[in-house]
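Asker: After the sequence you'll find the predicted model.
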Amino acid sequence: MKIQALRHYSGIGGQAVLEGVMMRNKDQYAVSVRRENGEIATDVGEFHGLLYGSVFRQIPFLRGIFVFLDSLSLGYRSLNYASSIFTDEETHAQPSPHKASAEKTETDKNTKSKAHETLFGVATFVLSLAIALILFTALPFLIASLFSKFIRSDVLLSLLEGALRIFLFIVYIRLIAQMEDTKRLFAYHGAEHKCINCLESGHALNVANVRRASRLHRRCGSSFLLFVMLVSIVLFFFIRVRSVPYRILIRILLIPLISGISYELILLAANSDFILWRLLAKPGLMLQRLTTREPDDSMIEVGIRSVEAIFDWRSYLQDAFGIIRGEEEASDQSR
């Protein structure tokens, strides 16, 4: 039986990292990563973000820009910690001095290979973000410009550019989703969503309950990206600069403003049951079927560990629901 969310905002959010999950609650964050030996490593820290405590962070449309930049900064920090877990493990792993020389050489080769593979994975992810910026900003505009000789309407050209941007994004997601590392990353993404949905539906945070929760969530960054693309279609329509380089530059410079508008829209879509906002959230939820996968129990355990490091979920459930559902069931199953 699936657990359905009841729209009780917990205040927590997060993202998937290499073999783990980052969760944030206000100024605290935790990154939990599954080590190669099966143990879970957790790093807890504070993150205040840009202009911490400033009134500017409370202004609608402007606050979304800070949230966007903070997400990039904390995301990089979390990915760096996750990659360091494997790099440190593999670099400092020393074989037994009693083993044969040939075995030692082979172990050293494997260790270096794994360390390089992890570093390459992080570099690839960062490079992918840079490529994505070019793909989803400049390329759609350039392709749409090729049709300007045949399409005289600026409205149609703007719609074509927006449609191309969404099409390229979906193709990009589908392509990287074929990589094994990305499949695991998307599964941890699903674990992150399931943990939050489990709590926001009033259920105790345990593997059995989290497993039944939905892997789709309205406040997901994937939905945010889709809002960014939809807002850009409208905003770019009003740009009338003729120079191609300047038009591309303006599109890049407008990303913070687009992020601010998109943030306000996703807040409405996530926290309102008004039918218009629910319909607006649907495309983002559909996109999450590509950016999330069903996690296994070991991934769910990592997500739970990350939540528990920075969030008193029992107090939250008592305050929000007056009851903790499903805790007795988990206790019975563990006996």
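Answerer: Thanks, I have the structure now. Just so it is clear, the structure is predicted and the values come from calculations on it, not from any experiment.
Asker: contacts, neighbours, all on C-alpha from now
Answerer: Fine.
Asker: Tell me who's in contact with residue 210.
Answerer: When contacts are counted by CA atoms under 8 Å, 6 or more residues apart in numbering, residue 210 touches 191, 194, 195, 197, 198, 300.
Asker: Quick check: which element contains the fifth one?
Answerer: The reference is to residue 198. helix 180-200 (DSSP states H and E).
Asker: just to revisit the earlier point, quick one: which of the contacts of residue 210 is most hemmed in?
Answerer: Within those, neighbour counts (other CA atoms under 10 Å) peak at residue 191, which reaches 35 neighbours.
Asker: list the contacts for the nearest residue to it once chain neighbours are set aside?
Answerer: Spatial nearest neighbour of residue 191, chain neighbours left out: residue 300 (5.2 Å); criterion: CA to CA, 6 or more residues apart in numbering. Contacts here follow CA under 8 Å, 6+ apart; on that basis residue 300 touches 188, 191, 192, 195, 207, 210, 211.
Asker: separation between the fifth one and residue 299?
Answerer: This means residue 207. The gap separating residue 207 from residue 299 is 10 Å, by CA to CA, to the nearest Å.
Asker: One more: the first one?
Answerer: Between residue 188 and residue 299 the distance, using CA to CA, works out to 6 Å.
Asker: which residue ranges form the strands in this protein?
Answerer: Secondary structure of the chain (DSSP state E): strands located at 12-17, 20-25, 28-34, 40-46.
Asker: Name the stretch among the ones you listed that sits most buried.
Answerer: strand 20-25 (a mean of 28; mean count of other CA atoms under 10 Å).
Asker: try this one side by side with the last:
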Amino acid sequence: MSSTHVPSTTATPSVVDGEVARGLAVGGQALVEGVLMRGPDRVAMAARQPDGSIALRIEHVPAWSVRVGGVPLVRGVVALVESVHVGMRALQWSATIADPERRTPRATAGSLVGALLAVVAAFAVFTALPAVVASWTVPAVGPVGRTVVEGLLGVVLLVAYIASVRRHPMVLRTFGYHGAEHKAVSAYEGDGPLDVRTASRFTTRHERCGTTFMLDVAVLSAAMHTVTNVVWPEGPAMLAARLLAIPVVAGVAYEVIRVAGRHTDRRWGRLLTRPGMWLQALTTAEPDDGQLEVALVALRAALPAAPVTADPAG
């Protein structure tokens, strides 16, 4: 684990073709005033500091993730666990970079408690509430109809929630970093120079986005529940069946995104990715040049051939 600071510039310098390894799978997520990028063997986090410079933190990809990351279906579950494991820590780090007052133990503990409460609240709203409401419709629509109602209600609540929080300036800015992450990855995949001017030409949407994964999980979960609700319509057995189905759904959703993302030149590939691309209209925003700069710093640091001068004491 290492960290360093990158001076702010008006534009990120170009990277000459050949200085970075092309054709490798990269991805990331938005942070607080920053971006996380995950390469084949390391994770790079870049965040803007109050003085305008960019803080950079680099970690190795967890060994357990590398060992099983190439196994079909299993890699989807691994990706989900890794994104939660690494992503939560990256969010906490970026929050302390953007706001140094958060570095106190009390602030850190408060942030972790808040994150835990947010996860519990999300589960209650997007999973428990649709299940409870849908259960009231059983006499009228039956077990299969109940699953349809539950699935539709879950998607509606998800979209309504995203549209609501998007109005907050801080959330909208984070969505701008999400757009910057997509533009940077697209510039890399397009084999162009990794600079702000090139990245700005790309769209803020991307076929392999976590938003698409989230939507696919919601749809596949509804399909899975259609089967399990007939056998275990209620009670502890239903809950156990749903919990056991989570890794299966995550694994299948991940494979769907991978296959569709490689075949966007075909109609069926575009059809599979289109709903997720629509939803990204809410979860991304057009970034400014400073946000693109941060995303590109993280991207270059995550690539195997990227030169990094790090301070081990960080």
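Answerer: Perfect, I can see it now. The shown structure was predicted, so the numbers you read here are calculated from the model rather than taken from an experiment.
Asker: Provide the aligned range in structure 2 for stretch 173-192 of structure 1.
Answerer: Here stretch 173-192 of structure 1 aligns to structure 2 at residues 162-181, judged by TM-score structural alignment.
Asker: Residue 46 of structure 2 maps to what in structure 1?
Answerer: Residue 46 of structure 2 maps onto residue 32 in structure 1 when the alignment is built from TM-score structural alignment.
Asker: Would you confirm that its match contacts residue 42?
Answerer: Yes: in this structure, residue 32 of structure 1 is within contact of residue 42 by CA atoms under 8 Å, at 4.3 Å.
Asker: can you list residues touching both of the two?
Answerer: In contact with both residue 32 of structure 1 and residue 42: 305, 306, using CA under 8 Å, 6+ apart.
Asker: picking up where we left off before, and for residue 188 and residue 299 of structure 1, which residues touch both?
Answerer: With CA under 8 Å, 6+ apart, residue 188 of structure 1 and residue 299 have common neighbours residue 20.
Asker: Looking at those two, which has the bigger crowd around it?
Answerer: Counted by other CA under 10 Å, residue 188 of structure 1 and residue 299 do not tie: residue 188 has more neighbours, with 30 against 24.
Asker: in the stretch 1-150 of structure 1, which spans are helices?
Answerer: Using DSSP state H, counting those that start in this stretch, the helices of the stretch 1-150 of structure 1 run over 63-92, 101-146.
Asker: what's the neighbour count on residue 113 of structure 1?
Answerer: A count of nearby residues for residue 113 of structure 1, using other CA under 10 Å, gives 13.
Asker: how close does it get to residue 86 of structure 1?
Answerer: Taking CA to CA, one finds residue 113 of structure 1 at 12 Å from residue 86 of structure 1.
Asker: Contact partners for residue 313 of structure 1?
Answerer: 199, 204, 205.
Asker: Please dump these into TSV; it should also carry distance to residue 171 of structure 1 and neighbour count for every row.
Answerer: Formatted as TSV, the entries for those read as follows, by distance: CA to CA, whole Å; neighbours: other CA atoms under 10 Å:
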residue	distance to residue 171 of structure 1	neighbour count
199	33	27
204	37	24
205	35	28
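Asker: of the residues you listed, closest to residue 319 of structure 1?
Answerer: Of all those, residue 319 of structure 1 sits closest to residue 199, with 12.0 Å by CA to CA.
Asker: now the nearest residue to that closest one once chain neighbours are set aside: how far from residue 124 of structure 1?
Answerer: Spatially, and ignoring its direct neighbours in sequence, residue 199 of structure 1 is nearest to residue 205 (6.5 Å; CA to CA, 6+ apart). According to CA to CA, residue 205 of structure 1 stands 34 Å off from residue 124 of structure 1.
Asker: got it, and residue 13 of structure 1?
Answerer: 25 Å.
Asker: Give me the residue at the spatial middle of structure 2.
Answerer: Nearest to the geometric centre of structure 2 sits residue 210, at 4.0 Å (CA atoms, centre = their mean).
Asker: check contacts around the residue mapped onto that one from structure 1.
Answerer: Residue pairing (TM-score structural alignment): residue 210 of structure 2 is matched to residue 221 of structure 1. Shown in contact with residue 221 of structure 1 (CA under 8 Å, 6+ apart): no residues.
Asker: Can you report how many residues lie near the counterpart of residue 305 of structure 1 in structure 2?
Answerer: By TM-score structural alignment, residue 305 of structure 1 lines up with residue 297 in structure 2. By other CA under 10 Å, the residues close to residue 297 of structure 2 number 26.
Asker: Find the nearest non-adjacent residue to residue 297 of structure 2, please.
Answerer: Going by CA to CA, 6+ apart, residue 297 of structure 2 has residue 46 as its nearest residue, at 6.7 Å.
Asker: Any figure for the gap between that neighbour and residue 288 of structure 2?
Answerer: 16 Å.
Asker: What is the aligned counterpart of residue 271 of structure 2 in structure 1?
Answerer: So, by TM-score structural alignment, residue 271 of structure 2 is matched to residue 279.
Asker: right, I mislabeled it, should have said residue 250 of structure 2
Answerer: Per TM-score structural alignment, residue 250 of structure 2 is aligned with residue 259.
Asker: ok, its match touching residue 68?
Answerer: Yes: between residue 259 of structure 1 and residue 68 there is a contact under CA under 8 Å: 6.7 Å.
Asker: Those two - which one has more neighbours?
Answerer: A direct count of neighbours by other CA under 10 Å for residue 259 of structure 1 and residue 68 places residue 259 higher, at 27 against 17.
Asker: could you measure residue 173 of structure 1 against residue 183 of structure 1, distance?
Answerer: Noted for residue 173 of structure 1: a distance of 11 Å to residue 183 of structure 1, by CA to CA.
Asker: do residue 236 of structure 1 as well
Answerer: Separation of residue 236 of structure 1 from residue 183 of structure 1 (CA to CA) stands at 34 Å.
Asker: With residue 243 of structure 1 instead?
Answerer: 41 Å.
Asker: between the two, which one's more packed in?
Answerer: residue 183 (18 against 9).
Asker: was I right about the more buried one contacting residue 293?
Answerer: Yes: in terms of CA under 8 Å, residue 183 of structure 1 counts as a neighbour of residue 293; the distance is 7.3 Å.
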